[in-house]
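next one to model:
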Amino acid sequence: MHKLEIHPKAKGLIFDLDGTLADTMPVHFVAYQNILGKYGVDYSAKMFLELAGVPAVETIVKINEVYGSSLNPEEVGHEKEAEYERMMHEMKPIDAVVDLVKQYHGKLPIAVGTGGYTRLAWKTLEIIGLKDYIEILVSANDVQNPKPHPETFLRCAKQMGIAPKDCQVFEDGDPGMQAARTAGMMATLVTDYYDVFKA
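Sure thing, here's the model as predicted:
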């Protein structure tokens, strides 16, 4: 398997969090299944992977559309996040990507752009040992338009003081890759570099 590398033109690095730096996807999936199962929704792995990186509340809106359910997005979204938090100690770091952050820390500006919520994002960074390596974090709490809209990554670039075209984004999901490309950034799919969660 080839090594994950920084683009020679990159002046700033932006990392997604769930599924990119932290192997949280299996934990998120089980949390969704546990909560949605209570409401009689059999949430598929395929749908879960299609919505990778989309915040919980927006995910529930989408589930209502697809499954014809009438769940309260705010309530069920927060229920799912609480269930996830209860289980999040089970996550593991994705070493190939985490090593890159440690290698370039202090050499290039680094930001995290996540569809997760601020408090849990910092908790995730703490669990995987990156809390002291990240200064800029843009989460679902900071944007009006989550991925696949480019706002998350554009805010990262602005806070780093780097032009979007000079930023390299590391992502594991389609919505995030789309957001990076729309922002005019270099987009790298990290799942080419490790064995991705298969459900």
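
switch to C-alpha atoms for all contacts and neighbour counts from now on
Will do.

the helices in this structure, which residues?
Along the chain, counting by DSSP state H, helices occupy 25-38, 45-50, 56-67, 73-87, 95-104, 118-127, 151-160, 174-182.

with distance to I134 and mean neighbour count added, can I get those helices in TSV?
TSV is the format used below for the helices of the chain (distance: least, C-alpha to C-alpha, whole Å; neighbours: other C-alpha atoms under 10 Å):
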stretch	distance to I134	mean neighbour count
helix 25-38	21	19
helix 45-50	26	14
helix 56-67	23	17
helix 73-87	21	18
helix 95-104	9	16
helix 118-127	8	17
helix 151-160	12	22
helix 174-182	19	22
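
another for comparison:
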Amino acid sequence: MREDIKKAILQAPKAVHKDGKLKLVIFDCDGVLVESEHVVGEVLGKEARKYGWNITGPEARELFSGVQLVDIEKEIEKHVTTPLPLHWRQHAHNQIVEAMYNDIHPMDGVETILQTLKDFDIPYRIGSNSSQEEMVIKFKTSKLTHWFEDHRTHSGCDVERPKPFPDLYLYAAEQEKVNPEDCIVVEDSDTGLKAAYDAGMVCILLRDLKKPAPDYRGLIRVETLNEASEFIKEVVQSQKK
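As a prediction, the model looks like this:
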């Protein structure tokens, strides 16, 4: 185990401590379970350009990752001279859903980490700002549907405040009847990272180590889901001793 991860464990909630107990893993969806953010970035970049904001697809992907449409709408309106049409959010949602039928893929290592959790009998849930409709399509297109049960998939649309607020992750823990400090969240965005941190949960951040990240105490950084899987294995095995 890397030295930076060992140090992070000392500052993290007890879910990853030897004398703790990992009881739930909560996954973000986009950029963690499925590679879909390029699709969303292209659609939203095209929409923004249509109304006068000269932003590229990759820039839109970076800026809007993990952000709900209501906040994306506000951000676009900051860069254009006239308000977006009354039903723009529904239009954008429809465009995104249509695009998702064609170009969504599972993230490398996703089935490995899910099988690891099953092998260790650790429950898992999903907490995503995406709508339930979008997640159903993403999992169907990426052939991951058999891994997820509907009642264990939670959307930011289902709580009063989506990420970056902690409500969604706290709701998932509540549904599992576990304490937040006994949970691990797997995230890739700063928005989701803040939600996990404010929920009092351990967060595994899935991101290239060369890229910057917020300086949260106890943050576990990995580059791949396979690394996350190995980390969870080590945690669980240490807690059984």
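
TM value for the aligned chains?
Once superposed, the chains reach a TM-score of 0.85 (TM-score structural alignment, normalised by the length of the first structure), with 190 aligned residues with a C-alpha RMSD of 2.4 Å.

ok so, going back, let me know which of the helices of the first structure is the nearest to I6 of the first structure.
Shortest separation from I6 of the first structure across those is recorded for helix 95-104, at 8.3 Å, computed as C-alpha to C-alpha.

what's the average distance of that closest one to the second structure?
After superposition onto the second structure, helix 95-104 of the first structure sits on average 2.3 Å from its aligned residues (mean C-alpha distance after the TM-score superposition for the first structure).

pretty sure L51 of the first structure is touching T59, no?
Yes - counting by C-alpha atoms under 8 Å, L51 of the first structure touches T59, with 6.9 Å between them.

so how many other residues sit close to the equivalent of G53 of the first structure over in the second structure?
In the second structure, G53 of the first structure lines up with G66, judged by TM-score structural alignment. G66 of the second structure: 26 surrounding residues under other C-alpha atoms under 10 Å.

which residues sit in contact with G66 of the second structure?
D30, S128, N129, K163, S189, T191, G192 (C-alpha atoms under 8 Å, 6 or more residues apart in numbering).

so stretch 156-172 of the second structure matches what in the first structure?
Counting by TM-score structural alignment, stretch 156-172 of the second structure sits on residues 140-156 of the first structure.

how far does the matching stretch sit from the chain's center?
11 Å (C-alpha atoms, centre = their mean, to the nearest Å).

give me the contacts around it.
14, 53-55, 111-118, 136-139, 164, 174-180, 182-183.

ok so, going back, can you say which of the contacts of G66 of the second structure are buried?
D30, S128, N129, K163, S189, T191, G192 (16 or more other C-alpha atoms under 10 Å).

format the helices of the first structure as CSV; extra columns: distance to P8 of the first structure.
Listed next are the helices of the first structure as CSV, based on distance: least, C-alpha to C-alpha, whole Å:
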stretch, distance to P8 of the first structure
helix 25-38, 30
helix 45-50, 30
helix 56-67, 35
helix 73-87, 37
helix 95-104, 13
helix 118-127, 26
helix 151-160, 17
helix 174-182, 17
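
nearest to T191 of the first structure, out of those?
Comparing the helices of the first structure under C-alpha to C-alpha, the one sitting nearest is helix 95-104, at 10.0 Å.

how far out from the middle of the chain is that closest one?
The chain centre lies 16 Å from the centre of helix 95-104 of the first structure; the measure is C-alpha atoms, centre = their mean.

quick one on the thing from earlier: which one of the contacts of G66 of the second structure is nearest to R89 of the second structure?
Nearest to R89 of the second structure among the contacts of G66 of the second structure, counting by C-alpha to C-alpha, is N129 at 14.3 Å.

quick one: contacts for the residue most central in space within the second structure?
Per C-alpha atoms, centre = their mean, the C-alpha nearest to the average position across the second structure is that of D28, at 2.3 Å. Residues near D28 of the second structure by C-alpha under 8 Å, 6+ apart: I126, G127, S128, V185, V186, E187, D188, G192.

out of those, who's nearest G57 of the second structure?
The closest of these, once distances to G57 of the second structure are taken by C-alpha to C-alpha, is D188, at 18.3 Å.

now that closest one: closest residue in space, sequence neighbours ignored.
Spatially, and ignoring its direct neighbours in sequence, D188 of the second structure is nearest to L206 (4.8 Å; C-alpha to C-alpha, 6 or more residues apart in numbering).
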